[in-house]
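# no FASTA, just this:
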């Protein structure tokens, strides 16, 4: 059976398929974890420790040897997405309570859902689109997007926006696995090679555990329409600044900006991870997880279509030379959807 190939054909499938399976378990067998206990219960409910291992491996996989055009392209995408998400979060924090909207047609919408949907680019989707529509530099520009993965950027944005106050030890505790992994991976290439596969290997495990916090009845409720609207907002509100940055800073024609206007698959884990260290977000975390999951699915479908239309309209960007070091570095960086 070609199970892996079938999963790979789904954008962000390595995250979305296990998450959906976990949600099925939660919906139709909500007491399964308590019934089986032991290791089965650990797999079904251990999203935080599994995330910690994934975050460590993610840090270990990042090698900042990229220079020149690839670094400029990567930095343009990451900084633009970060600044845009911060501005949107700042505005949303003036309107929405930290626990989110509880009633009405916008019930479930929260600052937590918005920041987690906005601040992470689907690196795998971006790289595959740029291999088809972009230049060598643009295809390699996923080199820094791994830094966005995990709750790090979301926590920084929430703190900078004044929405949340993280005690120093809590913030350090959330970052420590990533920092240690990053340090070890860059001090010893053999350690990086050893731990880096974990950044992909752990995805289905924390996705399944995360899915066990989602009831499909909620996913199919009024949150579906709200999630689709949020996904469109992600594409429009982050896509426009990304297009402008790509054209006027990155030297492209905007195609890379469109391709980066998605929500990363790993972003679905961020609401729960943030709520674990910032309890004020706990009431909003379940709905935020559902909304972000919908954003992942919708942006994974729409962004490739829009990117293709943009490419046909404005033509291929100019091909420019990429240095040997850039090629080597770009090929060595691991990324997750």
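Noted; the coordinates are in hand. Remember, predicted model here, so these are calculated numbers, not experimental data.
# use CA for all of it now, contacts and neighbours both
Fine.
# run through who's touching stretch 175-190.
For stretch 175-190, the external contacting residues (C-alpha atoms under 8 Å, 6 or more residues apart in numbering) are 52-53, 55-63, 152, 191-193, 195.
# same question, stretch 61-79
Defining contact as C-alpha under 8 Å, 6+ apart, one finds that stretch 61-79 is touched by 137-138, 140-148, 181-182, 185-186, 192-193, 195-197, 199, 242, 245-246, 249-250, 257, 260, 322-323, 325-326, 329-330, 332-334.
# 6 Å - rerun?
Outside of stretch 61-79, the residues that reach it under the criterion C-alpha atoms under 6 Å, 6 or more residues apart in numbering are 137, 141, 144, 192, 196, 250, 326, 329, 333, 334.
# and the residues you listed, which two are furthest apart?
The span of these, defined through C-alpha to C-alpha, is set by 192 and 250 at 29.2 Å.
# strands along the stretch 101-250 of the chain, start to end?
With DSSP state E, counting those that start in this stretch as the definition, the stretch 101-250 of the chain shows no strands.
# ok, residue 262 touching residue 121?
Yes. With contact defined as C-alpha atoms under 6 Å, residue 262 and residue 121 form a contacting pair (5.4 Å).
# let me know the outermost residue of this protein.
Most distant from the centre of the chain: residue 35, at 32.5 Å, with distances by C-alpha atoms, centre = their mean.
# second one coming, line it up with the first:
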């Protein structure tokens, strides 16, 4: 676990790579049947249910005011822009996309962002209202937004039962977590464990050749996400009186976005041919953006301090007395 913590997105990337290695050189090893196959090769749907419960448990109904406002703005910016790009590519080039980037991977990656990095950086560059925004913003974790976006835009045929089935675990976690803080804490600690085994089971359906063929597209996807991070910086500050560099953090791609294509493809089998490459591309982009974005955040923090008066820069203050909304 200490080793995984040192690797960007290690809880997802490492188990997935190990599973790909096994499936490449010993494909029958995980097909022995019983609990082994059910957990390590076919367990991604059950693990996704647990993952959504854990995500839902972190939604705090008591976070109102600025945390709710900021979280909603961040969520809508990320979801709407990412969906619009995927829809545009799908409308012009179809399901195969352009430059090897399909609408599936564009929406899965560009509607996601690294929540852990956001919380860490919000604590350093923002205030309590910024940190509290994650209670709403975390809704973009997992495949729910991607499935909703692809179904609503007609890019995928997602049965309504699939969306409801994705929503129920979120609601279970949210309700239980808000009535029981111990359960919320348990889910927070259990989330990495669930992610490790979910990542392994998804990787077990792919091979190393996928990574080789998807490498360059992953880099292109990273560049797109990073450029959008600059756009988000300016867009987010349009909604705030006190300016903040934290909008740049929307330029990350979440490591768990690599898990989304397989889940969406399970709901719409016509997307199955694109799932493996999308998984590898999203995983590559998550690593690159996680490394680059903190440097971008530092740059825009200094940029703001040079151009904005101190009283208009978001600093460590109590959000209950802070008035920022236009």
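Cool, got the structure. As the structure is a prediction and not an experimental result, all values here were calculated from the model.
# contact partners of stretch 224-232 of structure 1?
Counting contacts by C-alpha under 6 Å, 6+ apart, the residues outside stretch 224-232 of structure 1 that touch it are 291, 294, 295.
# go with 8 Å
With contact meaning C-alpha under 8 Å, 6+ apart, stretch 224-232 of structure 1 is reached by 106, 109, 114, 117, 263, 290-292, 294-296, 298-299.
# superposed on structure 2, what's the mean shift for that stretch?
Mean deviation of stretch 224-232 of structure 1 relative to structure 2 after superposition (mean C-alpha distance after the TM-score superposition for structure 1): 0.8 Å.
# from the contacts of stretch 175-190 of structure 1, which single one is nearest residue 238 of structure 1?
For residue 238 of structure 1, the nearest member of those is residue 152. The distance, counting by C-alpha to C-alpha, is 18.8 Å.
# and that closest one, what's its match in structure 2?
In structure 2, the position corresponding to residue 152 of structure 1 is occupied by residue 144, as judged by TM-score structural alignment.
# so what's its match up against?
163, 166, 167.
# how near is the residue lying closest to residue 282 of structure 2 once chain neighbours are set aside to residue 32 of structure 2?
Nearest-residue entry for residue 282 of structure 2: residue 258, 5.0 Å, with adjacent residues in sequence omitted and distances by C-alpha to C-alpha, 6 or more residues apart in numbering. Separation of residue 258 of structure 2 from residue 32 of structure 2 (C-alpha to C-alpha, to the nearest Å): 26 Å.
# between the two, which one's more packed in?
More crowded of residue 258 of structure 2 and residue 32, by other C-alpha atoms under 10 Å: residue 258, with 33 against 10.
# verify the contact between that one and residue 278 for me.
Yes. Counting by C-alpha atoms under 8 Å, residue 258 of structure 2 sits close enough to residue 278 to count as a contact (7.2 Å).
# count of residues packed around the equivalent of residue 268 of structure 2 over in structure 1?
Using TM-score structural alignment to pair residues, one finds that residue 268 of structure 2 aligns to residue 278 in structure 1. Using other C-alpha under 10 Å, the number of residues around residue 278 of structure 1 comes to 17.
# residues in contact with residue 278 of structure 1?
Applying C-alpha under 8 Å, 6+ apart, the residues near residue 278 of structure 1 are 164, 166.
# distance of it from residue 158 of structure 1?
Using C-alpha to C-alpha, one gets 11 Å for the distance from residue 278 of structure 1 to residue 158 of structure 1.
# which of the contacts of residue 144 of structure 2 fall in helices?
When helices are assigned by DSSP state H, the members of the contacts of residue 144 of structure 2 inside them are 163, 166, 167.
# by neighbour count, which of the residues you listed wins?
Neighbour tally across those (other C-alpha under 10 Å): the maximum, 21 neighbours, falls on residue 166.
# OK, contacts around it?
Taking C-alpha under 8 Å, 6+ apart as the criterion, residue 166 of structure 2 is in contact with 49, 52, 144.
# mind telling me what it corresponds to in structure 1?
Residue 166 of structure 2 maps onto residue 174 in structure 1 when the alignment is built from TM-score structural alignment.
# and residue 44 of structure 2, by the same measure?
Under the alignment by TM-score structural alignment, residue 44 of structure 2 pairs with residue 47 in structure 1.
# got a list of what that match touches?
Taking C-alpha under 8 Å, 6+ apart as the criterion, residue 47 of structure 1 is in contact with 206, 207, 209, 210.
# which of the contacts of residue 166 of structure 2 fall in helices?
Secondary structure assignment (DSSP H) places 49, 52, 144 from the contacts of residue 166 of structure 2 within helices.
# now the nearest residue to the second one once chain neighbours are set aside: how far from residue 177 of structure 2?
Of all residues beyond its chain neighbours, the one nearest residue 52 of structure 2 is residue 170 (5.1 Å), with distances taken as C-alpha to C-alpha, 6+ apart. Relative to residue 177 of structure 2, residue 170 of structure 2 is positioned 10 Å away (criterion: C-alpha to C-alpha).
# residue 30 of structure 2 too?
Taking C-alpha to C-alpha as the measure, residue 30 of structure 2 falls 35 Å from residue 177 of structure 2.
# and those two? Which one has more around it.
More neighbours surround residue 177 than the other of residue 30 of structure 2 and residue 177, with 25 against 20 (other C-alpha under 10 Å).
# quick one: map that one onto structure 1.
Residue mapping for residue 177 of structure 2 onto structure 1 gives residue 185, with TM-score structural alignment as the criterion.
# what sits closest to the counterpart of residue 225 of structure 2 in structure 1 if chain neighbours are left out?
Across the two structures, residue 225 of structure 2 finds its equivalent in residue 234 of structure 1, going by TM-score structural alignment. Nearest residue to residue 234 of structure 1 in three dimensions, chain neighbours excluded: residue 118, at 5.8 Å (C-alpha to C-alpha, 6+ apart).
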